[in-house]
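[1] mind looking at a prediction? Sequence and model below.
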Amino acid sequence: MLTSSAAVAAGLAVVLTSAACGDAAGAKGGGKEKVTLMLNFYPYGDHVPYYFGKTKGIFGRHGIDLKIVPGKGSNAVAQAVAAGKADFGVVDTAAVLTSADAGVKVKSIGSFFQTSPSAVQFFGGSGIARPQDLKGKTVALTSGDPYADVLPAFLKANGVPAGEVKTVSVQPAAKIAAVISGKADALVGFISDQGPTITEKTGKPTGYLLFSEWGVRTLGAGLVASDRTLARDPKLAASLWRATSESFAAAVKEPDAAVASMEGASPSLPSRTVLAEQWKRASRLLHTKRTASAAPGLNDEADWNDTIKLFAGLGVIASAKPATTYWKPVGE
């Protein structure tokens, strides 16, 4: 059964435009709802559709006056949304699950990256072409990151004993430096993030082993809303979902214009070349086999159940609960 879903608490957050709006689901302004979307991190290629939708007037046509602000990780964004400091947020699905299990009152209204971008990334020419080539290698990851917890499942699924792969834990921002310096042979991260940046910094091509292509499939980031907003203003959540879905479709159709729309988004914005490669990679990840013909952000309950089961099996969440514990479809 296909149903639309809310953006994952780990992936996208729409924050209220001012603290004064913090306990409301948006504020009226000029006939439109003022809504602040909090991203999961600093702006980069995954966020192209939001900026393009704003620039192209898609959110405006749905009655939303959108403000986009950076976040500091999916877990922090989920907490901000639940606390009424944000209307919606971009949150990764793994963080939606762990946040909800910890009592954070948020739900996804749709995963837009329905194939997770999580992967092992490395320099081309490193001798790594398949999971078995990681034997004897050192992989940089961040302890506590749910996708670092997926690495053992990825190795097991491909017949690689975990003890034959060394891991080194570093802060998220240090993973790129670890690979460039040679401290690590590879890193666990998003193919739509670190790889293109490493190539620009070094002039060397990078490769990756996408978890989903090697037997470990999970949903990625999407939009989240607080339980309070979903109860008080379900129409606003549905309008945001529809505008976001249209924005993703538009960004796929017009990638050059979509990337250009991010100009000036942040002092630390990646270069146009990196953004273009990041979005090119990210745009491959919008569907699963079950949702191949569906609109962006329209999820299948079976994909949610598969993701929940995997994370429960890894001990990331305590048990496999029904998908509706974490996900509230609002689209069509």
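    Received it, and whenever you're ready, just let me know what you need. Numbering: from 1, shown residues only.

[2] contacts, neighbours, all on C-alpha from now
    Noted.

[3] tell me the first helix or strand C-terminal of the helix or strand hosting Gly110.
    Gly110 belongs to strand 106-111 when assigned by DSSP states H and E. Read in the C-terminal direction, the helix or strand following strand 106-111 is strand 118-123, with elements assigned using DSSP H and E.

[4] for Phe112, which non-adjacent residue is closest in space?
    Closest residue in space to Phe112, ignoring its immediate chain neighbours: Gly297 at 4.3 Å, by CA to CA, 6 or more residues apart in numbering.

[5] just give me the neighbour total for that neighbour.
    Applying the criterion other CA atoms under 10 Å, we find 33 residues in the vicinity of Gly297.

[6] gap between it and Pro329?
    10 Å (CA to CA, to the nearest Å).

[7] ok, back up a step: which helices and strands sit right next to the strand holding Gly110?
    With contacts defined as 3 or more CA pairs under 8 Å, 6 or more residues apart in numbering; DSSP states H and E, the packing partners of strand 106-111 are helix 74-82, helix 93-101, strand 221-226, helix 234-253, strand 298-300.

[8] make CSV out of those and add mean neighbour count and distance to Leu187.
    As requested, those are exported to CSV (neighbours: other CA atoms under 10 Å; distance: least, CA to CA, whole Å):
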stretch, mean neighbour count, distance to Leu187
helix 74-82, 28, 19
helix 93-101, 25, 19
strand 221-226, 34, 19
helix 234-253, 21, 28
strand 298-300, 27, 29
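
[9] would you turn the ones you listed into a markdown table with distance to Lys280?
    Conversion of the helices and strands packed on strand 106-111 to a markdown table gives the following (distance: least, CA to CA, whole Å):
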| stretch | distance to Lys280 |
| --- | --- |
| helix 74-82 | 22 |
| helix 93-101 | 21 |
| strand 221-226 | 16 |
| helix 234-253 | 9 |
| strand 298-300 | 20 |
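
[10] what's the closest of the ones you listed to Thr115?
    Relative to Thr115, the nearest member of those by CA to CA is strand 221-226, separated by 8.9 Å.

[11] which parts of stretch 136-155 are buried?
    138-142, 146-155 (16 or more other CA atoms under 10 Å).

[12] which two in the residues you listed are spaced the farthest apart?
    By the measure CA to CA, the buried residues of stretch 136-155 have their two most distant members at Thr138 and Pro146, which lie 18.8 Å apart.

[13] follow-up on the earlier one: between the helices and strands packed on strand 106-111, which one is closest to Tyr51.
    Between Tyr51 and these, the shortest separation by CA to CA is 8.6 Å, and it involves helix 234-253.

[14] now the closest one: how far from the chain's centre is it?
    Averaging C-alpha positions (CA atoms, centre = their mean, to the nearest Å) puts helix 234-253 16 Å from its chain's average.

[15] okay, pairing it with this:
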Amino acid sequence: MNRQRKDNAMIVRSLVALVAVLLAVPMLFADAVAQPKPKISATLRIDWIPGSHHIGPLLAVERGYYAEEGLDLAVKPGKGSGATVQAVAAGSDLFGFADAGVMAIAASKGAPLIMVANTTPRGPNGAITLGPKLTSPKELEGKTLGMVPGEASQAAVSALMAKYQIPPTAYRVISVEAASKVPALLTGKVDVIPGFRFGDFLRAYAQNKNTKITLFSDWGLNILGNGYFVTTGTLAEKPEMVKSFLRATMRGWKEAMADPKAGVASLMKAYPETNREFAELGLPMVFEHMQSEATKGKPLGWMADEDWRVTLEVMKGAGLEGTSPPAKFYRNVIE
């Protein structure tokens, strides 16, 4: 009888222990699930003071999309595409957003860089004028053009003139400082300035509503605009992190397209000194450049070999070295 009691007591103790273990398992599992994944701290260095073509990442930061992907991302202003390219190549910033042609020139000279998405495949560069909009490149003959020495637009103008067989003697070029480029047009010092639609054009338009722009892409010369890039080492060693960055970035852009007011609000919140009118006018323009003829029907950010071929050919006039194929300069990581 005593033995039976002992056996029963042992069985009860075993059952109690088993129940305790079973109850503890879900709690341990819940604790494991509840533990947040460690976030990777990273910076996205953009090309300039934040504006309408930088809104996607800013909205993604505000809504926590990078955090959901395990990234603690900070968007940092830049001082031109060239400086941004150098910063990423040197490892000072993990991600960069800059002119595709400028990045390609650096990569052709040995910088370990590769573009992983481009949100302005329809080139935003064009000829900016006051008064009637230019309808043909031939109308540039006899005009005075104001250009900043070494700017990306300079190579585009040279390529355009060559394409339409307009000799250098048919027009005049005046060198201007970056800060005086738009004023030179507005004051009549020059007849034409090349520049981005949501950059120099908007700066001029905000001051004179008679400002017009004709895109070089409308004249058959589509040069890629800004895109996101990393070092080749980052892409090779951390491809999933790059994909995570792009998922969050494109999510931000898609939501900005669905709700432009929220997009502009995110820019104003992050950088209150921004000109709101400038941003509100520019954002719809940015959307119009998110697909080129060659990328229509493809995911946002996807790049076409054809667009890269044209861009690289033009950039030869701006210092691009070698004859490497487009595949050296970009990789479609967008899923």
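    It's in. All figures in this text were calculated on a predicted structure; none of them were measured in a lab.

[16] now the strand holding Gly110 of structure 1: which residue numbers in structure 2?
    When structure 2 is aligned by TM-score structural alignment, the counterpart of strand 106-111 of structure 1 is residues 113-118.

[17] repeat for stretch 284-295 of structure 1
    Using TM-score structural alignment, stretch 284-295 of structure 1 lines up with residues 288-299 of structure 2.

[18] and the matching stretch, how far apart are its ends?
    Length of stretch 288-299 of structure 2, first residue to last, CA to CA: 15 Å.

[19] chain center to it: distance?
    Per CA atoms, centre = their mean, the centroid offset for stretch 288-299 of structure 2 relative to its chain is 15 Å.

[20] re earlier: between the helices and strands packed on strand 106-111 of structure 1, which one is nearest to Glu164 of structure 1?
    Each of these was checked against Glu164 of structure 1 via CA to CA, and the shortest separation belongs to helix 93-101, namely 26.2 Å.

[21] with structure 2 superposed, average distance for the strand holding Gly110 of structure 1?
    Between strand 106-111 of structure 1 and the corresponding residues of structure 2, superposition yields a mean separation of 1.2 Å, by mean CA distance after the TM-score superposition for structure 1.

[22] wait, isn't Tyr205 of structure 2 in contact with Thr211?
    Yes. Counting by CA atoms under 8 Å, Tyr205 of structure 2 sits close enough to Thr211 to count as a contact (5.2 Å).

[23] surely Gln171 of structure 1 and Gly144 touch.
    No. Counting by CA under 8 Å, Gln171 of structure 1 stays clear of Gly144, with 10.4 Å between them.

[24] now do the shared contacts for the two.
    Shared between the contact lists of Gln171 of structure 1 and Gly144 (criterion: CA atoms under 8 Å, 6 or more residues apart in numbering) there are no residues.

[25] quick revisit: which residues does the strand holding Gly110 of structure 1 contact?
    Outside of strand 106-111 of structure 1, the residues that reach it under the criterion CA under 8 Å, 6+ apart are 4-9, 78, 81-82, 93, 96, 99-100, 219-227, 237, 241, 297-299, 325-330.

[26] please apply the same query to stretch 54-64 of structure 1.
    Residues outside stretch 54-64 of structure 1 that contact it (CA under 8 Å, 6+ apart): 31-35, 53, 65-66, 239-240, 242-244, 246-247, 261.

[27] stretch 222-237 of structure 1 now?
    The set of residues that contact stretch 222-237 of structure 1 without belonging to it, under CA under 8 Å, 6+ apart, is 6-14, 24-25, 78, 81-82, 84, 87-93, 96, 105-113, 241, 297, 330.

[28] okay, it sits on what stretch of structure 2?
    Aligned by TM-score structural alignment, stretch 222-237 of structure 1 corresponds to residues 227-242 of structure 2.

[29] what about the matching stretch, start to end distance?
    Chord length of stretch 227-242 of structure 2, first to last residue, is 14 Å (CA to CA).

[30] and if you look at stretch 184-193 of structure 1?
    Here stretch 184-193 of structure 1 reaches across 17 Å from its first residue to its last, counting by CA to CA.

[31] how many residues are close by Gly317 of structure 2?
    In terms of burial, Gly317 of structure 2 registers 16 neighbours under the definition other CA under 10 Å.

[32] which residue in structure 1 lines up with Ala87 of structure 2?
    For Ala87 of structure 2, the aligned position in structure 1 is occupied by Ala80, per TM-score structural alignment.

[33] quick check: closest non-adjacent residue to its match.
    Once flanking residues are discounted, Ala80 of structure 1 sits nearest to Ala86: 5.8 Å by CA to CA, 6+ apart.

[34] touching, that neighbour and Leu39? I think so.
    No. Contact status for Ala86 of structure 1 versus Leu39: not in contact, 10.6 Å apart, counting by CA under 8 Å.

[35] give me the common contacts of those two.
    Jointly contacting Ala86 of structure 1 and Leu39 under the rule CA under 8 Å, 6+ apart are Ala13, Val14.

[36] quick one: contacts for Met315 of structure 2?
    Gly101, Ile105, Ala155, Ala156.

[37] still on that earlier bit, I figured the residue nearest to Phe112 of structure 1 hits Ser245, correct?
    Yes. At 5.9 Å, Gly297 of structure 1 and Ser245 qualify as touching, with contact defined as CA under 8 Å.

[38] got any residues that touch both of the two?
    Taking CA under 8 Å, 6+ apart as the contact criterion, the common neighbours of Gly297 of structure 1 and Ser245 are Phe112.

[39] quick test: name the residue nearest the centre of structure 2.
    Compute the mean C-alpha point of structure 2, and by CA atoms, centre = their mean the closest residue is Gly227, 3.8 Å away.

[40] spatially, what comes nearest to that one if we skip its sequence neighbours?
    If the residues on either side of it in the chain are set aside, Gly227 of structure 2 comes closest to Asn118, at 3.8 Å by CA to CA, 6+ apart.

[41] same question, Gln132 of structure 1
    Val160 (5.9 Å).
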